[in-house]
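Colleague: Fold the following.
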Amino acid sequence: MASRVSFAKSATVRIRSCPSNKIRGSDMADSAMVDIEGEVAPGFEAVRDAFASNFIKGGDVGASFAIWKDGEYLVDLWGGHTDAARSKAWQRDTLPNVWSTTKAVAALCLARLVERGELSYDDPIIKHWPEFGAHGKDRLTVGQAISHQAGLSTLREPLTEENLYDHDDMAARMAAAEPLWEPGTRSGYHALTYAFITGELVKRITGKTIGRFFRDEIAAPWEIDFYIGLPESEEGRIAEMIAAPNAQPLDAANLNEVQKLTFANPSPSATAPNSRAWRKAEISSANGRGSASALAKLFGAVAAGGALNGTSLVSRETLAKLSAEQISNEDLVLGLQGSWGAGVLRNVGGLLYGPNEATIGHSGWGGSFVLCDPVAGVGISYVMNQMGPDLAGDPRAMGLLAAAYEAL
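Modeller: The predicted structure follows:
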C-alpha cells in the first residue's frame, strides 16, 4: 500500500511499503516527485523519514544511505535521480563520485598491507619509496604522511586538473618537492595530494595500482561495489555530480599562505567528475565511486572484526593501529581542530560521526561520508550527487546520523 506525503512548494516523496519492511516506488514523469526505495529494519522507520526529508527540505536530487551490522543491512535506502534534469531514476547500484570519502578506502588499502606485514605506520616512507626523501622528507613516517603531515598539501609549482590524471608524474613531483612546512610538525589537509602518497606506497610494495589492489584484495573477496578508477564497463551506472547552488568563493584575505596555495593549485571544479578523464584516473583522495550500501558493508565488516565471506582482511589489532592518533592540532589547511588516525578522521568528542569516540571515518566534499564504529559494530554511509558547500558535517548527513544512532 502506498503512502504519499505532499509538501507545498517542494518535492513530493512517495514510499511504497511491501512485506518484510521493504519499500519500493516506481518512476514518475513529474520531476517534483521523488520515489524512495529499499528496506529498513523495524525500529528504523525514522531513518527512512530523515532520508525522505533530505529530498523534501534538504535539496537532494539523488542519494543512498545504508547501515550494515552483523552481516546484514539494517537500513538500505536509495531514491531520486542521477542527473540534474531528473530524467533517470537513482538505483541501488548508482555510482556517484564520493570525493574525499575515497580517502577512507585508500586508508583501508594501506591497513591491508599492515595486516599482511608488508607495511608499518612507523616505517619511514623512504623504506618503500627512497626518492621521497628529498628536501628533508627522509624522516617522515608512513603514519605521519597519510595524516597530512608531509607538508605537501600542494606543490610550489603550478598544477592543473589534468596533472591529477597522471599518477606516475605526480608521484615523481611529490618525491622531489620541497615541503611547504616542516614535515611531521603539523597537519595540513592533503585534499588531492593524499592520492599520490597512498597510491605510490601501494604500487611500490605490491606492483599494483591502488585501484587494482583494492579490487583484487578487498572488493573481490568481500563483493564491494566500489571503484578507484572507474572501468568503462560501469559508465552506465554513474551519477552526474551537481555543484552546490550559491556556493561562495573563499575570501583570500582570511586565508593563510598555505591555504592560498592549496586551494588554488589545482582547483578542480565540482563537476570535474562528470568527465571520463576524471573517472578513469585513479585518484585515491577524491575520485572513488560507489554506493552507500557498498561503503556501509565494507566498513561495517571492518567494525565487526574484519571478516566477511569467510575472508579476514583487517583484524581488530590492525583496526586499532589504523585508528590510533597520529596527530591532533588545528589543521593548517582546514583551519579546524581535529584528530587524525592513519588516513582517517577520529571521532574525538563525537562531533561528526555519532556518539562513540572510537569511531573513525571520512567525509567528502559536498556531503558524502562513511564511518566505522567498532563500539556499535556498524558501518554507515551516505552518498549523493547534489553537492552542498561543506567538506564535512553536511546537514543532510548529520540528520541521517542522528536518526540512525537514535534507532541503534
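Colleague: going forward, measure contacts and count neighbours with C-alpha atoms only.
Modeller: Noted.
Colleague: Doesn't A150 belong to a strand?
Modeller: No: under DSSP: H, G, I helix; E, B strand; the rest coil, A150 sits outside any strand and is assigned coil.
Colleague: ok, it touching R139?
Modeller: No: between A150 and R139 there is no contact under CA atoms under 8 Å: 10.2 Å.
Colleague: More neighbours: those two, which one.
Modeller: A150 (30 against 15; other CA atoms under 10 Å).
Colleague: residues in contact with the closest residue to the more buried one other than its chain neighbours?
Modeller: Nearest non-adjacent residue to A150, counting by CA to CA, 6 or more residues apart in numbering: P183, 4.7 Å away. By CA atoms under 8 Å, 6 or more residues apart in numbering, P183 lies in contact with 136-137, 140, 149-151.
Colleague: run this one through as well so I can compare:
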Amino acid sequence: MSNVDGLVEDGWGQVADTFRANFKEGKDLGAACCVYVDGRAVVDLWGGLADREKNRPWERDTVALVASTTKGATAICAHLLVQRGQLDLDAPVIRYWPEFGAAGKEKIPVRWLLSHQAGLPYVDTPVTFEEACAWDPLIRALEVQKPLWTPGTEHLYHAMTYGFLVGEVIRRITGRSPGTFFAEEIAQPLGLSAWIGLPEEVEPRIARIEAAPFPYKSMEDLAPDFAKLMGLDLAVAVTLVKDVYGPGSAFMKAGAVGDVTGENVLSRAYRAAEFPGANMFANAHSIARMYAATVSDVDGIRLLQPDTVAAMTVAQTDRTRMHGAPPELLPATKNLFNMSLGFVRSAPPVMSMFGPASFGHPGSGGSLGAADPESRVGFGYVPNLWAATMVDPRAIELTSAVAKCLG
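Modeller: Just a heads-up that it's a prediction; the model follows:
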C-alpha cells in the first residue's frame, strides 16, 4: 500500500480513509486531495508515485496536468471582471472582441461562451499544434467560423475552444493573456502552485501521467454503466452514446484543435503554452484554496462576493437541447449537462458534490475542483492515473466522504 502523508483534522477521517482506499484498491497511482472549510485546510493529503518509471514519490509540492479543471479557474477570472464592472455577461461578445461577429455571431452574448451554447465546440478549419500554441492563429479561425447550430438553442461541451473563447474576452478587456491574468490576480495573491502556461523551472515537480486501461471494447459497451451513473433509461443512454458521444460526433471532434492530441499534450511546448480550458498544472491544495476563496475568506483574501457566486451558478443549459440528441430526449437530458456560467452544478446522482448549491469543474483523468457556498467548502483532487470515464468515481467517492463529514 502506498504511503500517504499530510494533514487530517479530527472529524475528517472518512475522507482520509477513502483517499487511502483508492491506493489500496489500485484506483490511484499517485494523487493528492485537499479540503478547505471556512478558509483553512482540514484535509491536505498526498501519496503514491509521481513517476512510476523513476520510482519518484508524490510530494507535497508535486503538480499535475488537470485538463478541464482548468475551465473553472478561467471562469473565476471572468467573474472577477464581472464583479469589477468590466464585463457584462449579457452584452454581445463583439463589445469586447469586435472581430468575433463575423459569420452570424454578432448577437452571441458572453454568457453563451461560458455555458457552451455558442455553437463553436471545435475549430472547423485546419490549425496546427504550433498555431494553437501561438494563440492568435486559433483566435482568427474562431472569428471567421460559422456556428454549428443556432446559438442559444443547443449546447455541447466546448472542450478545447472554451478556453480560447473566454480567454480572448479576458485578454481584450485586460490587455493581459488569460494565463497572466490568472497568475497576477488569483495564483500569486493566494500563493498557489497553479499555472496556465507552466514556467520551465517547475518542470521537475510534474507528475508523470499514466493512462488506465479503457474498460470497454467500444463506446456502445459503456451504455449500461452510463445509464446507471447518470440515472437514465438504458434506451436513452444508448441513443446518447451513439448519436452525441459516438465516433464522428461533434463531441468527439471537440477535444481536438489541430493535432493537439497524443504526444503533443506531453510536450514542453504544450505545457508552456496557454490553453485556458485544458492545460493548467496544479496541486490539490491550490485548487481547494482557490475554490475556498470564492466562498470564504482565505488569509484575508476573498475572490468573489456572495452575489457574484449566486449569479454565476444559475443553470444555463436546462432549457436547451444537447446538440446531436433527438428533441424528444430533452425532458430526460435537460440536466445531464448541468452547466452554469463556467461551472458544472451539483446534480445528483452525478456530481452531487456537497449539497444543492455546490459548483465546480472536473477534468479528464479524474481531477476535480469544487466549492459549496453553504458549507464554505473548497475541494481539490488531482491524480496522475488517468481513468477513461466520463465522470470519475474516485472524485465522486471523495466528495461524498466530505459531505458525510459535514453532516
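Colleague: related to what we said a few turns ago, distance to V40 of structure 1 added to the contacts of P183 of structure 1, as CSV?
Modeller: Formatted as CSV, these follow (distance: CA to CA, whole Å):
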residue, distance to V40 of structure 1
G136, 53
K137, 49
L140, 46
Q149, 41
A150, 43
G151, 44
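Colleague: and the two most separated of those?
Modeller: Using CA to CA, those reach their maximum pairwise distance at G136 and Q149, which is 12.8 Å.
Colleague: ok, these two, which is more surrounded?
Modeller: Q149 (29 against 13).
Colleague: Pull the contacting residues for the residue mapped onto that one from structure 2.
Modeller: If you follow Q149 of structure 1 across to structure 2 using TM-score structural alignment, you land on Q117. By CA under 8 Å, 6+ apart, the residues touching Q117 of structure 2 are 151-156, 317.
Colleague: Just the buried ones from these, in ChimeraX syntax?
Modeller: Applied in ChimeraX, the following selects the buried portion of those according to 16 or more other CA atoms under 10 Å:
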select :151,152,154,155,156,317
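Colleague: Rebuild the contacts of Q117 of structure 2 as a markdown table, extending it with secondary structure.
Modeller: A markdown table is the format used below for the contacts of Q117 of structure 2 (three-state DSSP):
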| residue | secondary structure |
| --- | --- |
| P151 | strand |
| G152 | coil |
| T153 | coil |
| E154 | strand |
| H155 | strand |
| L156 | coil |
| T317 | coil |
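Colleague: ok, the contacts of Q117 of structure 2 in structure 1: which stay?
Modeller: Retained in structure 1: 151-156, out of these (criterion both residues aligned by TM-score structural alignment, their matches' CA atoms under 8 Å).
Colleague: Just give me the closest of those to R56 of structure 2.
Modeller: Of the kept ones among the contacts of Q117 of structure 2, the one sitting nearest to R56 of structure 2 (CA to CA) turns out to be L156, at 38.9 Å.
Colleague: quick one, what contacts the equivalent of that closest one over in structure 1?
Modeller: Structural alignment (TM-score structural alignment) places L156 of structure 2 against G188 in structure 1. Residues in contact with G188 of structure 1 (CA under 8 Å, 6+ apart) are 148-149, 151, 153, 331-334.
Colleague: so where does A311 of structure 2 fall, helix or strand?
Modeller: Element membership for A311 of structure 2, per DSSP states H and E: helix 306-312.
Colleague: Roughly how far does the residue nearest the centre of structure 2 sit from G365 of structure 2?
Modeller: By CA atoms, centre = their mean, structure 2 has its centre lying nearest to T69, at 2.6 Å. When distance is defined by CA to CA, to the nearest Å, T69 of structure 2 is 10 Å away from G365 of structure 2.
Colleague: The helix holding A311 of structure 2 vs structure 1, mean deviation?
Modeller: Overlaying structure 1 shows helix 306-312 of structure 2 at a mean distance of 1.3 Å from the equivalent residues (mean CA distance after the TM-score superposition for structure 1).
Colleague: what's that helix aligned against in structure 1?
Modeller: Using TM-score structural alignment, helix 306-312 of structure 2 pairs with 316-322 in structure 1.
Colleague: Tell me who's in contact with the counterpart of T399 of structure 2 in structure 1.
Modeller: T399 of structure 2 maps onto L401 of structure 1 when the alignment is built from TM-score structural alignment. Listed by CA under 8 Å, 6+ apart, the contact partners of L401 of structure 1 are 353-354.
Colleague: which SS class is L401 of structure 1?
Modeller: Following three-state DSSP, we place L401 of structure 1 in the helix state.
Colleague: Tell me which stretches of the stretch 301-408 of structure 1 form strands.
Modeller: 307-308, 311-312, 327-330, 337-340, 345-346, 360-363, 369-373, 378-384 (DSSP state E, counting those that start in this stretch).
Colleague: Is it possible to get CSV of those strands that adds distance to K321 of structure 1?
Modeller: Shown next, in CSV, are the strands of the stretch 301-408 of structure 1 (distance: least, CA to CA, whole Å):
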stretch, distance to K321 of structure 1
strand 307-308, 17
strand 311-312, 16
strand 327-330, 13
strand 337-340, 12
strand 345-346, 12
strand 360-363, 12
strand 369-373, 14
strand 378-384, 18
